[in-house]
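Asks: Provide a 3D model corresponding to the input given below.
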Amino acid sequence: MSDESAGPFDPDYEPRPGLTHKDADWSGLRVLVVGLGRSGFAAADALRERLAVVTAISPDVTPQIEEHARILDILGVEVLLGDDAPDEVPEGIELVVTSPGVPPHNPLLAQAAAAGIPVWGEVELAWRMRPQTGAAPWLVVTGTNGKTTTVTMLESILRHGGARAIAAGNVGTPIMEVMLDPTPWDVIAVELSSFQLHWQRSLSPLASVCLNVAPDHLDWHGSYDAYLRAKGSVYDQTQVACVYNVQDPQTELLVMEAEVVEGCRAVGFTLGVPAVSMVGLVDDVLADRAFVEQRHTAAAELATLADLQGDAPGVAPHYVANALAAAALARAYGVGPMAVRDGLRAYRPEAHRIAEVAVIDGVRYVDDSKATNPHAAAASLAAFERVVWIAGGLLKGADVEDLVRSRADRLAGVVLMGRDRDRIAQALARHAPDVPVVDVASTDTGAMAQVVRAATSLAQPGDVVLLAPAAASMDMFTNYGARGDAFVEAVRQLGGSPA
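Replies: Sure thing, here's the model as predicted:
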């Protein structure tokens, strides 16, 4: 075990001095890797390549995990799966590296922390696996909602500015895989969840943003305060710019509380006219008053709302906010205004993010299955004047009262599905008693078709049938993507012109 003189839960205790870059002396370090998905596999691979003594465990067993186990076994990693995975830290372990989905109250992680064994997440390990010199800077994005849109927008802007850039982290490509990639990246756009941020301690982004904060994942973090601390840690040790949301004062407070590098600036983004050290909107122009020399008297035009429309007939406010945040991060890196415009023009949102599916008899059908919490659903509902709302699923302990109260005036009807639909029904009864509600109890594979038919029966020409569930999907679907796919298929079965 580690030196007990460090004391339990000491966040600054190092398993070995100098483990700050990939060329440090990792040899012989006894490491336990918890979880063998893509990030856990990449972590075990990187550590073993540097001659650490690695044990990798996973209580879950899937075909992908079994394939990872076979490869790691060849590389000399001890792999323990399923019932063979220990529920205690093996003797002699000096460092635990955990995958993002494992909560801090997991008995094995709690035991490690109590014994004074450092626990790192894959992001912490990835930061320490950068080259000693010439490492690509990180531009880091977090927030309750909008992370993936913002980080992929940022990737598009950076590439149009001529940089070799990649979006990584929670967005799809694990950051550890990027660290193992020999490509000489100029800059990395990194999306981090609160799970990932919980374990980081030495990350120092060039620029960072917390887009917004609302209660989410409280079952994982244990409290809203703990969730806030995780989100706020994105600003710690930021070098150039801490970007915050002017419409969400909590994000500015997180900046004020952060320990940043001397000289780092606070830069706001706003849907209103920007003040000095902000980016925002002047009529239909995205304007920069933060990264221009004469910012007290002038602004730089970055793009127009028309540049953001792409294939969509309009631009939702939260989409504009995401574009402003991405632009601010890119400007902090040094990208010029023209590249911001070109990157935003070229960008297309990922699937299941307020995507128009079809127009049938004057009714628009919109898929925002990615709205997996009340905060995201509120933003989605705000984009439309009159909505037949499809909602429900796993609320994960979130409160829907404010969501229903604030958007009740937009509801033409509601169709409820999923395990926690009754909690939304109760909020509707209190705050929107005159809105017609259809409760769909079915959870079988044909349930979404029933949901869409019910929504269609409530809609009139000019209405929007909006899938923005405010809840996670795993009670009925594999993930939010499968839920969105089911919605798209059900709408297509109705016929009509594709969007």
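Asks: From now on I want contacts and neighbour counts done on CA atoms only, so please keep to that.
Replies: Fine.
Asks: burial measure for E88, as a count.
Replies: For E88, the neighbour count with other C-alpha atoms under 10 Å is 12.
Asks: Any figure for the gap between the closest residue to it other than its chain neighbours and I57?
Replies: Closest residue in space to E88, ignoring its immediate chain neighbours: L108 at 5.4 Å, by C-alpha to C-alpha, 6 or more residues apart in numbering. To I57, L108 is 11 Å away according to C-alpha to C-alpha, to the nearest Å.
Asks: Following up with a second sequence; could you model it the same way so I can compare the two?
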Amino acid sequence: MADDVTGVDRLGRTSDWSGVRVVVAGFGVSGYAAADNLLFLGAQVTALDETTSEEKAEKAQLLETLGATVRLAPGATDVLPEDVDLVVTSPGWSPTAPLLARAAERGVPVWGEVELAWRLRDLAHPAPWLAVTGTNGKTTTVQMLQSILTAAGLRAAAVGNVGLPIVEAVMDPEPYDVLAVELSSFQLHYTHSMSAESAVVLNLAEDHLDWYADEPGAPSGVPTGMERYAADKARIYERVQRACVYNLADPATEAMVREADVVEGARAVGFTLGTPSSGDVGIVDDLLVDRAFIEDRGSSAAELCTLADLASPAPHFVANALAAAALARAHGVSQQAVRDGLRAFRPDGHRIAHVAESQGVTWIDDSKATNPHAAQSSLGAFEHVVWVAGGLAKGARFDDLVLAARDRLRGVVLLGRDRAVIADALSRHAPDVPVIDVGADETGAPMERVVDAAAGLARSGDTVLLAPGCASMDMFLNYGARGDAFADAVHSHIARHDQT
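Replies: This next block holds a predicted model:
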């Protein structure tokens, strides 16, 4: 390592990185960005990944030309090189992965891309970070926030777990004014020094319990997987400078704020779908209002926008808008910019997307609802539902969802590997709801069978809702492919019905 660097904790944008030996674990989008920028700074980079593809091979060839060592093959990550000063890991890697476990044994620091990015900020022009995490709604909230910031005339970007890799954003020669940063629990796990200007935890529910698996036979007092998942989410509030925004309907998020070690003067700001108290944001009649960032918040409220200004009236969508508005207002954005940004925002595909309406039945694609909490929020937006669900449950349970939604369910159509987990919850808590199991066969147009089954259960006035509550990779490339297959099958079904 370079003589003038006495430890990796001192490394930053202006440090001498020559001689610093860095292993980049994972060669996806964030891994490539980390390796590329570390090379630019002068580090000695070795990038490792278990898989390859044409795109990865092309990027590897480019980095090798610039002096990196890149190994893309099964077994490439089994062994940690002997002379390593730092490991930069991709977010999906569990601390139990052999490479990271060996780094821990040898005392080699492990950073995530987010930690690296925080340390590489240009301190002469340090764009503030407005950070967002939660089990559900992160991407929508960050994109709403970017829309608001842009409407305010700021050079802003959605980064982190969405959009631009965060290392690329902080290394951009033209500094950003502010960054809207989406952070997963995986990313937060490997983040140690970040100090967001403001941050929000949108909600907390079971998810990724395969990554945060309980330790078999663990003695009393050892944190459960869910407790470790929550602790990683809570890291977003550490060292917050202005506002810790939390969900008044989710006591776990308030507890995180109470426990956070923040910069002196940082405030707690709640968001609610009800009437807000002084210091919070919420809803009055059909208005989104601010009682947190105005002078006379004890006796008045500032109008931000109307419910009709939003792309969807679904409760979870409105909650996301309130959280984005609170972060923007904490940054000093005007009421008008909040309104204009929320009016302009349209969610990405497969998020409560209207597919079609035929014979009085509405078909909705919310394939992005990949865990029970997200599916429950989606189901709550409709009165009578034929629910399409199933896939990879990731260790989650569905009892709470079924208890909350059973009175809305006209029927359920199940597909995917872990559909039995949902079927068991339905049999216990909603035994009278009709259930059709179409299986987990990837062949034979499974979505056509799903749609035909759902159409047979639906009545005029009902909504057929694809909100699987599970990941998609057992039968589909990703949640987008699953949603596309659903939409194609719906249009095909309607076309066949119209011809008869």
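Asks: Just give me the match in structure 2 for the residue nearest to E88 of structure 1.
Replies: In structure 2, the residue paired with L108 of structure 1 according to TM-score structural alignment is L99.
Asks: If I follow the layout properly, that match ends up in contact with P81?
Replies: No: counting by C-alpha atoms under 8 Å, L99 of structure 2 does not reach P81; the two are 9.3 Å apart.
Asks: Could you check which of those two has the larger neighbour count?
Replies: The residue with more neighbours, out of L99 of structure 2 and P81, is L99; 22 against 14, by other C-alpha under 10 Å.
Asks: what's the helix or strand where that one lies packed up against?
Replies: Taking DSSP states H and E as the definition, L99 of structure 2 sits inside helix 98-105. Helix 98-105 of structure 2 sits against strand 110-112, with contacts defined as 3 or more C-alpha pairs under 8 Å, 6 or more residues apart in numbering; DSSP states H and E.
Asks: The strand it packs on corresponds to what range in structure 1?
Replies: Using TM-score structural alignment, strand 110-112 of structure 2 lines up with residues 119-121 of structure 1.
Asks: mean distance, that stretch to its aligned residues in structure 2?
Replies: Superposing on structure 2 places stretch 119-121 of structure 1 at an average distance of 0.3 Å from its equivalents, by mean C-alpha distance after the TM-score superposition for structure 1.
Asks: Mind listing residues that contact that stretch?
Replies: With contacts defined as C-alpha atoms under 8 Å, 6 or more residues apart in numbering, stretch 119-121 of structure 1 is touched by 95-100, 109, 112-113, 196, 198-200.
Asks: next one: stretch 413-429 of structure 2 to chain centre, how far?
Replies: 25 Å (C-alpha atoms, centre = their mean, to the nearest Å).
Asks: equivalent range in structure 1 for it?
Replies: Stretch 413-429 of structure 2 covers residues 415-431 of structure 1 once aligned (TM-score structural alignment).
Asks: buried sites along the matching stretch?
Replies: V415, L416, M417, G418, R419, D420, R421, I424, A425, A427, L428, H431 (16 or more other C-alpha atoms under 10 Å).
Asks: do the same with stretch 102-111 of structure 1
Replies: Buried residues in stretch 102-111 of structure 1, counting neighbours by 16+ other C-alpha under 10 Å, are found at V102, P103, P104, L108, L109, A110, Q111.
Asks: List of residues touching that stretch?
Replies: G35, D87, E88, V89, V96, V119, F195, W220, H221.
Asks: Filter these down to the buried ones, ChimeraX style.
Replies: Selection of the buried residues among the contacts of stretch 102-111 of structure 1 in ChimeraX, burial being defined by 16+ other C-alpha under 10 Å:
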select :35,89,96,119,195,220,221
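Asks: Please flag which of the contacts of stretch 102-111 of structure 1 sit within strands.
Replies: Among these, the members falling in strands (DSSP state E) are V96, V119.
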